[in-house]
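J.: Quick one: sequence plus predicted model below, questions after.
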Amino acid sequence: MKALRQRQYGCLDSLELSEVKKPIPAKHQVLIKVHAVSINDWDWALLHGSPFIPNRLMVGLFKPSIIVGSDIAGRIEAVGSHVSRFKPGDEVYGDLSGCGFGGFAEFVCAPEDALIRKPPSMSFEQAAAIPQAGMLALQGIRAKHSLPPDQKVLINGAGGGVGSIAVQLLKPQGVEVTGVDSAEKLALMRCWGFDQVIDYRAVNFTRNGQRYDLIIDVKTEQSPKDYERALSPGGVYATVGGQLTKLLRIALSGLRIQRERDKKLRVIGLQANGDLAYFNELFESGHFKPVLDKLYDFTESDVRQAFQRFGVAAHNGKIVVRLSHL
């Protein structure tokens, strides 16, 4: 089968499609024919071997030895002897980050508990766009236990997968949602439902005098003190992405701020696949639809372009690579 391999860290030109052995499912696993896979921050980090610890300890000190790709959608080809939830032919999707990745390949094996059935009306491309971004968006929102109507929420780095999902979950609650990203994305973000949009190059949202009841941050580029200043009394800052050193600063400062003030700074740890059934319900009821950026095919040139677009944060919503043409 074909799979995406990388000859060296940090060089997208070294991405290539290679022939590798088709996997065989263990007794609690299923074999999935992959129809679509999306790109996440974790894939980008693994391809660059950064941070050195823990990523290079996991995938190889000097040369990557892993097939990246966590959020997949496809059709089950075979099941292990102890599998009870699925049968060949079932259409499924899920996040494989906790069970070895491997999504950028024609076939991948995964434990049955890492997957959920895909609704018939949901495309494989839409399904592959949900798992990590959807769970992080939902966990970020739930970081503040109560969001009464008229409260203010800000999402930093809102033009990607997390922001495009979070705004759809927030607007039915009657809250005011502000999105921060590059100027090129703001018009489309208004179409997604954002009440206010901010160009991060022109305005620093932590210094414009506004206060928010909940901040969900995909980037985590400023100091804990800056984020604290932008919170209303009783407000919560929840980071769902960023460099490891900055996440550690948020975690340590959050302990101090929570003790001293009526504000909270939290680092959200991904709970993979926990509420995918909820997203299925929202999708089937017409209250949620994944936002897809440009679709790419499973060719070396297309995959390199897809990762390049992701790396410069030019995407709107989720970047998805489709394998259904193979």
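T.: In hand now; what should we look at? Numbering: from 1, shown residues only.
J.: Please count neighbours and contacts with C-alpha atoms only from this point.
T.: Noted.
J.: and the gap between the closest residue in space to residue 95 that isn't next to it in sequence and residue 252?
T.: Among residues not flanking residue 95 along the chain, residue 71 sits closest, at 4.5 Å (C-alpha to C-alpha, 6 or more residues apart in numbering). Applying C-alpha to C-alpha, to the nearest Å, the value for residue 71 to residue 252 is 30 Å.
J.: ok, now residue 197?
T.: 30 Å.
J.: which one of these two has more residues nearby?
T.: residue 197 (21 against 15; other C-alpha atoms under 10 Å).
J.: On the three-state scheme, the more buried one is what?
T.: strand (DSSP: H, G, I helix; E, B strand; the rest coil).
J.: That one contacts residue 190, correct?
T.: Yes. Taking C-alpha atoms under 8 Å as the definition, residue 197 is a contact partner of residue 190 at 7.2 Å.
J.: Would you tell me what the next helix or strand after the helix or strand encompassing residue 94 is?
T.: Using DSSP states H and E, residue 94 sits within strand 91-95. Sequence order places strand 107-111 as the next helix or strand after strand 91-95, per DSSP H and E.
J.: could you say what helices and strands the very next helix or strand once past that next one packs with?
T.: Later in the chain than strand 107-111, the nearest helix or strand by DSSP H and E is strand 116-117. Secondary-structure packing of strand 116-117 (3 or more C-alpha pairs under 8 Å, 6 or more residues apart in numbering; DSSP states H and E): strand 91-95.
J.: okay, now the one to match up with it:
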Amino acid sequence: MKAIVQESYGKWDTLKIDEIPIPIPKENEVLVAVKGVSLNAPDWRLLQGKPFVVRVFSGWIKPKARVKGTDFSGIITVTGSSVKSFKAGDQVYGDLSSCGFGAFAEYVCIDEGLLAKMPSNLSYANAASLPLTSVTALQAVRNLAKVKEGDRVLIVGASGGVGSFIIQHCRNLKAHITAVVSTKRIPQAIRLGADDVIDYLTEDLAQATTKYDVILYVNGSYPISIFHRLLSSKGRFVLVGSSNLKHILYLSIFGKSLSKKYDKSYQVLMAKPNAGDLSYITEVVEQEKLTPVIDRQIEFSQIPFWIGELEKGHIGGKIIVDLDGQK
């Protein structure tokens, strides 16, 4: 089968298209013919093996996983002997980030416990945009931030894959949403449900005076310290999928002491794929309460280049690939 393979750490041009064997599913797995995939932040972070600490998991000298990619959609072709929830022919989608990656290929194997039936009202490519980012957003909003109706919510980095879903999850909970985005992303944030916007290109968030019940920090270069005074008493601060290792380490070490000192909650989200949350995503998408924001659709052969572009941080939504239409 065709796959995008990485033999060494480096830039996007270290990725090559190659022919590799079709995987064989274990008894609790299914084999899926991939019809759609999408790009995510882990694709470029793991590509370079930076910061160096990620190599504890990804391999010290060279990548353990030759084929990258987390999100996919497709059709089940073979089921393992103990699989109960799915059958050949089911249209499904999933996130491979917890089981070795491998979505950038024509076939993938995945445990049935990480799989869900894809929304019936989306194409394969659009469905593939959902698993990692929409579930990450859901777990941040529901599990850690515990957003409820009437909460004043500040979303820092609200225009990317995760941020655009956080806006929608908060909107569905009837929270009052302030989105921090660039000038050109303001219309998108308002369309998705933001009540107010802060243009980080023209406004200094450090000078803001509004208090928020919840702050969801998805992306940005702000120090954690500026959020202490923006967070209301008993407020909840959640660091979501940050690429800033210093922020992650700081809150992992000092989060509990900060919570006690300021009488507020400071937490780091470690999202975990699961079928229950993904099935919920299917439900709300079919109810038209959640929709993916697509930045662009590319060819399979363009994946390496666009992983490189993703690192620059100016993508407004998801980059998707339609393998179904290319066969």
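T.: Right, received. Where do you want to start? Bear in mind the structure is a predicted one, so any value in this text is a computation, not a measurement.
J.: What residue in structure 2 is paired with the residue nearest to residue 95 of structure 1?
T.: In structure 2, the residue paired with residue 71 of structure 1 is residue 71, using TM-score structural alignment.
J.: and the gap between its match and residue 109 of structure 2?
T.: When residue 71 of structure 2 is compared with residue 109 of structure 2 (using C-alpha to C-alpha), they lie 13 Å apart.
J.: What's the local residue count around the counterpart of residue 39 of structure 2 in structure 1?
T.: Applying TM-score structural alignment, one finds that residue 39 of structure 2 aligns to residue 39 in structure 1. Residue 39 of structure 1 has 26 neighbouring residues, counting by other C-alpha under 10 Å.
J.: any idea what sits nearest residue 39 of structure 1, other than its immediate chain neighbours?
T.: That would be residue 319: by C-alpha to C-alpha, 6+ apart, it lies 5.9 Å from residue 39 of structure 1.
J.: Now do the same for the one you found: helix, strand or coil?
T.: Residue 319 of structure 1 - assigned by three-state DSSP - is strand.
J.: now do residue 31 of structure 1
T.: Once three-state DSSP is applied, residue 31 of structure 1 turns out strand.
J.: Quick one: residues contacting the match of residue 39 of structure 2.
T.: 69-71, 307, 310, 318-320 (C-alpha atoms under 8 Å, 6 or more residues apart in numbering).
J.: Is the counterpart of residue 164 of structure 1 in structure 2 inside a helix or a strand, and which specific one?
T.: The alignment partner of residue 164 of structure 1 in structure 2, by TM-score structural alignment, is residue 164. Using DSSP H and E, residue 164 of structure 2 sits in helix 161-172.
J.: what's that helix in contact with?
T.: Contacts for helix 161-172 of structure 2 (C-alpha under 8 Å, 6+ apart): 40, 133-134, 136-138, 141, 147, 153, 155-158, 176-177, 179, 189, 192-194, 218, 289-293, 316-318.
J.: among the residues you listed, which ones are buried?
T.: 40, 133-134, 136-138, 141, 147, 153, 155-158, 176-177, 179, 189, 192-194, 218, 290-293, 316-318 (16 or more other C-alpha atoms under 10 Å).
J.: Just give the number of residues close to residue 80 of structure 1.
T.: Going by other C-alpha under 10 Å, the residues that sit close to residue 80 of structure 1 add up to 19.
J.: What distance do you get for it to residue 70 of structure 1?
T.: 21 Å.
J.: same thing with residue 125 of structure 1?
T.: Distance from residue 125 of structure 1 to residue 70 of structure 1, by C-alpha to C-alpha: 14 Å.
J.: joint contacts of those two?
T.: residue 37.
J.: Next up, identify which helix or strand the residue nearest to the spatial centre of structure 2 is on.
T.: Among the residues of structure 2, the one closest to the centroid is residue 133, at 2.5 Å (C-alpha atoms, centre = their mean). Per DSSP H and E, residue 133 of structure 2 falls inside helix 131-138.
J.: Can you check what angle separates that helix from helix 161-172?
T.: 50 degrees (axes from the mean of the first three to the mean of the last three C-alpha atoms, to 10 degrees).
J.: Which residue range of structure 1 does helix 131-138 of structure 2 align onto?
T.: Counting by TM-score structural alignment, helix 131-138 of structure 2 sits on residues 131-138 of structure 1.
J.: how far apart are the matching stretch and its match in structure 2?
T.: By mean C-alpha distance after the TM-score superposition for structure 1, the fitted stretch 131-138 of structure 1 averages 1.3 Å away from its aligned residues in structure 2.
J.: Check which residues of whatever helix or strand residue 249 of structure 2 lives in are buried.
T.: In this assignment (DSSP H and E), residue 249 of structure 2 forms part of helix 245-262. Buried positions in helix 245-262 of structure 2, judged by neighbour count with 16+ other C-alpha under 10 Å: 247-248, 251, 255, 258-259, 262.
J.: Just list the residues touching the nearest residue to residue 72 of structure 1 once chain neighbours are set aside, thanks.
T.: Counting by C-alpha to C-alpha, 6+ apart, the nearest residue to residue 72 of structure 1 once its immediate chain neighbours are dropped is residue 37, at 4.4 Å. Shown in contact with residue 37 of structure 1 (C-alpha under 8 Å, 6+ apart): 69-73, 103-104, 125, 128-129, 320-322.
J.: swap the cut-off to 10 Å and go again
T.: Shown in contact with residue 37 of structure 1 (C-alpha atoms under 10 Å, 6 or more residues apart in numbering): 69-74, 93-95, 102-105, 124-129, 296, 298, 319-323.
J.: what about the closest residue to residue 110 of structure 1 other than its chain neighbours, neighbour count?
T.: Leaving aside its sequence neighbours, residue 110 of structure 1 sits nearest to residue 29 (C-alpha to C-alpha, 6+ apart; 5.2 Å). When counting by other C-alpha under 10 Å, one arrives at 22 neighbours for residue 29 of structure 1.
J.: ok, residue 29 of structure 1 touching residue 80?
T.: Yes. Counting by C-alpha atoms under 10 Å, residue 29 of structure 1 touches residue 80, with 5.3 Å between them.
J.: what is in contact with those two at once?
T.: 86, 109, 111-112.
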